[in-house]
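> I need the structure of the sequence given here:
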Amino acid sequence: MGFKEWIIPQDKIFFNILEQQADLVLKAATLFKKMVNDPENYAEKMKEMRLLEHQGDEIVHDMIHRLHKSFITPIDQEDLADLTSLYDDVLDYIDSVANKLFMFEIKEPDEIIKEFADIIEKQVAEVNEALKQIRKIKQQEMEDRFKQIHSLENLADDLHDKTLMKLYKEKDPVRIIIMKEIYDFLENITDKCEDVCLVIQDIVLKNA
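This next block holds a predicted model:
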């Protein structure tokens, strides 16, 4: 099956907003990976992360404002709103976990955190490619993206479970509480990416 064009000129803005958001979330994921692998000047990088988070909020507000003013949209209004809101959650969680590392003064992130950061960046990159293909549905290509997104989420689940089993054997209760919170947040980011993927899959089913 070939691809289906949805765009009419006045509706391009909705896809443009989604793609702007996608680029922003990927910037945040890449920045977070950089922060944990090279924590020097972490405070300055945290300021950059906060700026990305604020820009993300502005994109959500722009999308919601335009949806309220529009009678016709290229895809279902509720799907557009859900997609934008859920992907903003990913950005918010990346910002939050980066800030937790800062607040808890974890100056040398461990290899587990670095591995999560790598998974998150890869998963966000896959979500972005799927998002950008919403303009023209190429079902097989999108299915390949979906499989990779789910595979990375499963990888994060396994990493999370193994890490907690090891963490609970440690003696320091304060460290256990702090690190569990961080690992939980990191795993939740991959869950949020999968939530975005599920909305995209639903859009494909409705419009392919």
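
> From here on, just use CA atoms for contacts and neighbour counts.
Will do.

> on contacts alone, who are the packing partners of the helix or strand containing Asp157?
Using DSSP states H and E, Asp157 sits within helix 139-167. Judged by 3 or more CA pairs under 8 Å, 6 or more residues apart in numbering; DSSP states H and E, helix 139-167 is in contact with helix 111-132, helix 173-207.

> Just name the most buried of those.
helix 111-132 (a mean of 20; mean count of other CA atoms under 10 Å).

> Ala130 touches Arg145, doesn't it?
Yes: contact criterion CA atoms under 8 Å: Ala130 and Arg145 qualify, at 6.2 Å.

> Save the helices and strands packed on helix 139-167 as TSV, and put in distance to Pro9 too.
Shown next, in TSV, are the helices and strands packed on helix 139-167 (distance: least, CA to CA, whole Å):
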stretch	distance to Pro9
helix 111-132	17
helix 173-207	18
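
> Next, the second sequence, to be compared with the first:
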Amino acid sequence: MFGSNGDAFFYQTLIDVANNIVEAIRLFRENVRTLEKKEEYAEQIKALESKGDEYTQLLISELNKAYYPPLDREDILQLAGKLDDVLDGVESCATRIVYIDQPTDYLIRFADLLEPLGKHLRDAFIALQKQDFTTIQKLCVEINMLEDEADRLMRESVGSLFHPPVEVVELIKMKDIYERLERLTDAAEDIANILEGMIIKYG
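From the prediction side, this is the model:
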């Protein structure tokens, strides 16, 4: 059933969800540069997160009505869930950054890393609609590499909070944000793993 007529809704909605993530990451990256309007950015990103929830519910609703969806139901559900995890991660970090006074070099580096990550996810779903498995595979490799980089960045950023040690409340706040940022890259890697499994299944 892969790529059959009448399947455009599922592919396009997954692309729309990924585009929503790209926009949330763009706002997050703008925000951490100065943190001058962090409350406004947090509200905008929260609106995108709510929009993402609507996409997820729409996907599930249409999946329940579809006799022959273009992809395995489990694959669509897993992709929708992990995309939601990525967007939730961006939103939760934006919410917590409201309580941070100054941007750190590590926040900026994380935001710079997230930008290509989001675009790779979007491009992977565009390629999925075209059944361009070669492109999907290349993008999955890039996503995995960025997740590895995020792992290293998380270890380095958390370590910086102890050497030299910072004030306890600040340590708790920043450690939480750094770890959340890394976890959302884990969710992106999970999406890449699902897509790689689909390449084997459908390719």
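
> Please state their TM-score.
For this chain pair, the superposition-based TM-score is 0.95 by TM-score structural alignment, normalised by the length of the second structure; 202 aligned residues with a CA RMSD of 1.4 Å.

> if we can go back for a sec, any idea which of the helices and strands packed on helix 139-167 of the first structure gets closest to Tyr87 of the first structure?
helix 173-207 (6.2 Å; CA to CA).

> quick one: that closest one aligns where in the second structure?
Mapped onto the second structure using TM-score structural alignment, helix 173-207 of the first structure covers residues 168-202.

> Just give me the residue closest to the centre of the first structure.
Centroid-nearest residue in the first structure: Val90, 3.7 Å away (criterion: CA atoms, centre = their mean).

> when you align them, which residue in the second structure goes with it?
Alignment note (TM-score structural alignment): Val90 of the first structure maps to Val86 of the second structure.

> any idea how far that match is from Leu121 of the second structure?
Distance, Val86 of the second structure to Leu121 of the second structure, using CA to CA, to the nearest Å: 10 Å.

> hang on, the earlier thing: test my guess that the residue nearest to the centre of the first structure contacts Glu187.
No: Val90 of the first structure is not in contact with Glu187 according to CA under 8 Å; the separation is 11.1 Å.

> so who does whichever residue in the first structure pairs up with Leu63 of the second structure touch?
Using TM-score structural alignment, the partner of Leu63 of the second structure in the first structure is Leu67. Applying CA atoms under 8 Å, 6 or more residues apart in numbering to Leu67 of the first structure gives the contacts 73, 77, 81.

> Show me those residues that map onto helices.
77, 81 (DSSP state H).

> any chance of the contacts of Leu67 of the first structure in a markdown table, with distance to Gln139 of the first structure and neighbour count too?
Converted to a markdown table, the contacts of Leu67 of the first structure look like this (distance: CA to CA, whole Å; neighbours: other CA atoms under 10 Å):
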| residue | distance to Gln139 of the first structure | neighbour count |
| --- | --- | --- |
| Thr73 | 21 | 18 |
| Gln77 | 21 | 16 |
| Ala81 | 22 | 14 |
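
> and in the second structure, which of the contacts of Leu67 of the first structure remain?
For those, the contacts that are reproduced in the second structure, applying both residues aligned by TM-score structural alignment, their matches' CA atoms under 8 Å, are 73, 77.

> what range in the second structure does stretch 110-117 of the first structure sit on?
Using TM-score structural alignment, stretch 110-117 of the first structure corresponds to residues 104-111 of the second structure.

> where's that stretch relative to the chain centroid, distance-wise?
Averaging C-alpha positions (CA atoms, centre = their mean, to the nearest Å) puts stretch 104-111 of the second structure 16 Å from its chain's average.

> now the farthest one out in the first structure, which residue is it?
Relative to the centre of the first structure, the most outlying C-alpha is that of Lys171, 33.4 Å out, by CA atoms, centre = their mean.

> Wasn't it part of a helix?
No: the secondary structure assignment for Lys171 of the first structure gives coil rather than a helix, going by DSSP: H, G, I helix; E, B strand; the rest coil.

> ok, it to Leu83 of the first structure distance?
42 Å.
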